[in-house]
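Colleague: Prediction below, plus the sequence it came from.
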Amino acid sequence: MKKVTQREIRGIRLSTYMCGLAFLTSFVILLSCLFIGYTQERQSIEQQVLELNEIHAKELSHITESLVAAMQHSLEESAKYIIAHPAESEQLAQSNLDYFRNSSSFFNAVFLIKPNKTIAFNSPTSLNQAGTKLTSRISIDALEAKRPTISSPYIGKINRTIILLTHPLFNSSGEYQGMLAGTLYLQKKNELKELLGTNSRKTDGSYFYVVDREGNIIYHPNPSMININVQQNKVVQALMQGKSGKQIVVNSKNRTYLAGYSVISNVGWGIVFQTPIENTNVYSSNLVRSTLIYLVPVIILFMLFIFWLSRWLGKPLYLLAAYAQNLAAGHRGKNRPKLNRWNYEARQLHHAIMMLEEETGEKERRLQSEANQDPLTGLLNRRALQSITDNWVYNQYSFAVIILDIDHFKSVNDTYGHPVGDEVLKMLAGVLRSQVRTEDLCFRYGGEEFVILLYEVSEHEVMEIAERIRQTTAIFPTPMGPKITISLGVTLSQDGESEAQQLFKHADTALYQAKENGRNQTVFYSF
């Protein structure tokens, strides 16, 4: 046979289960909060960054649009001046061109080009392009267009990546005189680069770049990226379609960014302002870290509270379990726990154990002498009533007492004889048993008088039960034919009432009042 250990006998205490459940619940809630908080925060930050980047892109597009418009206006005004004030000499023409370039500082170089594709003058003169022919297709197309143009980036004669801005020259007769052209060197210092290059790369890894209408990079904080075509980028594709907005995008180096983008409407260029998506993970991780810093102490305090509470809640049950073990071992009455009124389960268990103890003792006593049972009705007798009532009063149980007897029972015995009277008593005992609850106890007090103890009932409930017994008795068939009636006195135990005899006195007073009032009624004893 397997040997049973002491731990297997005792089992695990309720407080241990409660602490384990509380810890598991707290752990699951913490993980859920962290996961939800991390996810929601990351999504919120991503949305905020996308919106901010779109705002930045729009602001930069407005600024760039204004700068390009200023460049075009400067070319237009200079073209008007050149037409309106023809230079009397080549030296004066060169001086005027140098003055235009130096006064605006918009362009790295300025050219005056004749209709026959010959460069008449250039500034600075160090370029030595005067008298040479145009060779690039872009510059030739601009000359032949005879209207203001802005080119895509291209490699010029001087082997530099440039953007060409032009304005046509027409005299007062409408004859085409060539064009005035300004060039921006994308890798050199100029007004556009100065504007865009200010704080173009942030400490958090955010940066912006500019593309032309063909998807070529015009500006990038990394100079090696200039003039690279990135039209396969989804954001750039949207810009090429004239759209502005925001979205998550993967760049050419397979890195994910939160991008805001905006079109520069007057030239068809686009600006993309983007932030590495890893930044949101950093911010979200900081949130998780902050949440842990604040939540962990709270959870620790909560666990300590649960530990204390579980011990407090479990103590009455533990004491009752120990008392039940003593009962099982035959040590009746040893270390009897007090009634715990605030704990429903402990109170009911206390009552059940006490009832079990009483029933066990009652069975033992009945086996010895059957002294506690009325042999005629099968109900508990007066001795059992006294013992149980004393026990209930000692344990401060809340209960009610009903004392009742049969109205004019003497006439039944006198008219039909004592055997019929005994049958009437048994009949009434059956009625009492059928109308009370399982936790209530019925007693034969003596002669035709009976007592009922009702556990934890209100005044309304006990009166309802008493009236039900009275009404049922009044219509119940009797052994001799005519119906019988009963009178009942009812009382409730009161706090501080230390003797069962006082309760019976109150109930008996109420019973006497019922008889004085004409019998066949229930009277509640009022203090």
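Modeller: In hand now; what should we look at?
Colleague: hey, let's count contacts and neighbours off CA atoms from now on
Modeller: Noted.
Colleague: and residue 443, what element?
Modeller: Using DSSP states H and E, residue 443 sits in strand 441-446.
Colleague: In that strand, which residues are buried?
Modeller: Within strand 441-446, the residues that qualify as buried are 441-445, counting by 16 or more other CA atoms under 10 Å.
Colleague: Let me have those in JSON lines, adding distance to residue 158 as columns.
Modeller: Shown next, in JSON lines, are these (distance: CA to CA, whole Å):
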{"residue": "441", "distance to residue 158": "117"}
{"residue": "442", "distance to residue 158": "120"}
{"residue": "443", "distance to residue 158": "123"}
{"residue": "444", "distance to residue 158": "127"}
{"residue": "445", "distance to residue 158": "128"}
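Colleague: Let me know the closest of these to residue 361.
Modeller: residue 441 (15.5 Å; CA to CA).
Colleague: ok, how many other residues are close to the residue nearest to the closest one when sequence neighbours are not counted?
Modeller: Nearest residue to residue 441, sequence neighbours excluded (CA to CA, 6 or more residues apart in numbering): residue 453, at 5.2 Å. By other CA atoms under 10 Å, 22 other residues sit near residue 453.
Colleague: hang on, residue 453 in a strand?
Modeller: Yes: assessed by DSSP: H, G, I helix; E, B strand; the rest coil, residue 453 belongs to a strand.
Colleague: Touching, it and residue 402? I think so.
Modeller: Yes: using CA atoms under 8 Å as the test, residue 453 is close enough to residue 402 to be in contact (6.6 Å).
Colleague: Take this one as well and set it beside the first:
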Amino acid sequence: MTYQSITRIDLRRLILALTIASALISLANTFYASHQVQRQHLIENTLESNHAYATKLAASTEDFISGVQQQLKFSAAVIAANFQNKTILESETKRLRLQTDSFNSVMVINRYAEVLATSPDTLQIKGLTLETPGAIEAIKNKKPSISQPYVSTAGNLLIFISHPIILESGEYAGAVGGTIYLKQASVLNRLLGKHYYNDGSYIYVADQNKRIIYHPDIDRVGIIADDNSVIDNFSKQKSGKAQTKNSQGTEMLAGYALVPTTGWGIVAQRPKSATLAALDSLMLEVISKTLPIALLSLLMIWWCAKLISNPLRKLADSADAMDKPETEKNIQDVKSWYFESSELKRVMLTGIGILHKNINKLKDDVHTDPLTGLGNRRSMDLALSSWKATKTSFSVLAIDIDFFKHVNDTFGHDVGDIVLQKLAQHMRDVSRADDVICRIGGEEFLMLLPSTNAQIAAQVAERLRALVESSAFDAAGKITISLGVANWPDSSNEIVTVLKAADEMLYKAKKSGRNRVEVLS
């Protein structure tokens, strides 16, 4: 083997090694950056979702507290008018406990904390003078009260909610109150225990003294959580979201909110590992999609390296024939080497550009609208393509919120986002598993109903319209929607024409007064 051939082979390998290393480093950097961006996105979405969930539960709990206080107020008025009638006192405590099932037990006490009536009778405390914190606080304050958790005379860990009894003369006579047990079945368990996730997510509640008053692990109820950074924020009247660790040391993504009347803090949290579990499969999908392009790029690199070695070999051959007249011309002919070097660089940049383009394309393949959780235009296109290929008929519901700009301008975009999310939930409520719901614009939505004729689709549209009209949208109050309905292939054989027809029906509904459904006849 000659020195010339060794040099030529080594140079080609060096070029291949350098170009392959460059491609792999760039690819690895792209994967790393994509992984970090997606990871942070998943974490932020989970934190925001848990905060919204905790806020919703806090609002529901606040409504419940207000409701039971109103019940107690009404009963206090009934009892005040019949304070000396023991039969009515017993009847009222029984009614108050059984009518709404809000309390585990109900009692009437006089101003000396003596129990005058109870329900159920099994408590066996009638005639006793209570020295429990809840009763003492109610007698002392002489106003509506919600106690801190304490152990009752019967040995139950509970919360006592009371209302004063004021006679017609204005004299304070005592209090009527109900208990909510914390370690037994109660309305609090039913209110907070309906959690539909099975990935390690859970809800717990703590009071301002850091005592846990609700937890799916009953053994945790009643303990003081001193080493919990989320609970520390409750005493500061804060709500929000945070990454934390639970008592088992598991990293959690928590959202928390306060119940204003009681000062309780409700925490909704999900294991960080469960949130990031989907990231691995997503990155594997990215690799599987980019690997063919990467292999094609490496093949192009090898071919380009071979092209580079050919002019270099000609230069070496010319160097061996310096004494020949044609050598100068031959060397001049090799001047295109610089152009070829430039081309190699261009090919490499093109190859990396293809990889970046493919990764960007994968990012665009995310089918979900991040605000509402509905599909986007890509999911719509996939569904339509599939139904067209299988000749599956479908109906289109074009939906638009009436005067949505007024909502944003009056209440702000945060309220507008809540309206969009609640409307999305209403659309899910009236849809089937096979239906495709998409957000295609700011306040514009589509519902695609496979194997559904226009008549049935119009009924679905009317049901959705009525549901939205009858619902309250938090700060925005009442809103309405307009809908347009068309069918493929009844309305047209062209899917684009059907979509346009549904849109035209939507605008017809708006022009006809809004809050209505128009169907292409």
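Modeller: Done, it's in. Because the structure is a prediction, the values reported are computed rather than measured.
Colleague: give the contact list for the residue nearest to residue 441 of structure 1.
Modeller: 399-402, 440-442 (CA atoms under 8 Å, 6 or more residues apart in numbering).
Colleague: Identify all contacting residues around stretch 64-73 of structure 2.
Modeller: Against stretch 64-73 of structure 2 from outside (CA under 8 Å, 6+ apart): 96, 102, 144, 161-164, 176-177, 261.
Colleague: Tell me the buried residues in it?
Modeller: For stretch 64-73 of structure 2, a neighbour-count test (16+ other CA under 10 Å) marks 64-65, 68-69, 72-73 as buried.
Colleague: circling back: which of the buried residues of strand 441-446 of structure 1 sit farthest apart?
Modeller: 441 and 445 (12.2 Å).
Colleague: And the helix of greatest length in structure 2 against structure 1, how far off on average?
Modeller: Counting by DSSP state H, the longest helix found in structure 2 is helix 3-81. On superposition with structure 1, the average gap between helix 3-81 of structure 2 and its aligned counterparts reaches 1.7 Å (mean CA distance after the TM-score superposition for structure 1).
Colleague: Distance from that helix to the middle of the chain?
Modeller: Distance, stretch centre to chain centre, for helix 3-81 of structure 2: 11 Å (CA atoms, centre = their mean, to the nearest Å).
Colleague: And whichever helix or strand comes after that helix, what does it pack against?
Modeller: For helix 3-81 of structure 2, the following helix or strand on the C-terminal side (DSSP H and E) is helix 86-100. Packing contacts for helix 86-100 of structure 2, counted by 3 or more CA pairs under 8 Å, 6 or more residues apart in numbering; DSSP states H and E, involve helix 3-81, strand 105-110, strand 115-119.
Colleague: The last one aligns to what range in structure 1?
Modeller: By that I understand strand 115-119 of structure 2. Strand 115-119 of structure 2 corresponds to residues 119-123 in structure 1, going by TM-score structural alignment.
Colleague: So which residues make contact with the matching stretch?
Modeller: For stretch 119-123 of structure 1, contacts defined as CA under 8 Å, 6+ apart pick out 93-94, 97-98, 101, 109-114, 128-134.
Colleague: Return a PyMOL selection command for the buried portion of these.
Modeller: Per 16+ other CA under 10 Å, the buried members of these correspond to this PyMOL selection:
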select buried, resi 93+94+97+98+101+109+110+111+112+113+114+129+130+134
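Colleague: number of nearby residues for residue 448 of structure 2?
Modeller: 23.
Colleague: helix/strand/coil for it?
Modeller: The local conformation at residue 448 of structure 2, judged by three-state DSSP, is strand.
Colleague: likewise residue 484 of structure 2?
Modeller: Going by three-state DSSP: residue 484 of structure 2 is strand.
Colleague: before we move on, the earlier item: out of the contacts of residue 453 of structure 1, grab the one that's most surrounded.
Modeller: Greatest neighbour count in the contacts of residue 453 of structure 1, by other CA under 10 Å, goes to residue 402: 29 neighbours.
Colleague: That one should be in a strand, yeah?
Modeller: Yes: the assignment for residue 402 of structure 1, made by three-state DSSP, places it in a strand.
Colleague: That one and residue 474 of structure 1: what is the separation?
Modeller: Remark: distance between residue 402 of structure 1 and residue 474 of structure 1 (CA to CA, to the nearest Å) = 17 Å.
Colleague: Skipping its backbone neighbours, what lies nearest residue 457 of structure 2 in space?
Modeller: Per CA to CA, 6+ apart, closest to residue 457 of structure 2 is residue 395, 6.3 Å.
Colleague: Correct me if wrong: the one you found contacts residue 484.
Modeller: No: counting by CA under 8 Å, residue 395 of structure 2 stays clear of residue 484, with 10.4 Å between them.
Colleague: Now for the contacts of residue 453 of structure 1: which two are most distant?
Modeller: By the measure CA to CA, 399 and 442 form the most distant pair in the contacts of residue 453 of structure 1, at 13.2 Å.
Colleague: what does stretch 85-93 of structure 2 contact?
Modeller: For stretch 85-93 of structure 2, the surrounding residues in contact (CA under 8 Å, 6+ apart) are 75, 78-79, 82-83, 106-108, 116-119.
Colleague: quick check, nearest of those to residue 283 of structure 2?
Modeller: For the contacts of stretch 85-93 of structure 2, the nearest to residue 283 of structure 2 is residue 106 (57.3 Å; CA to CA).
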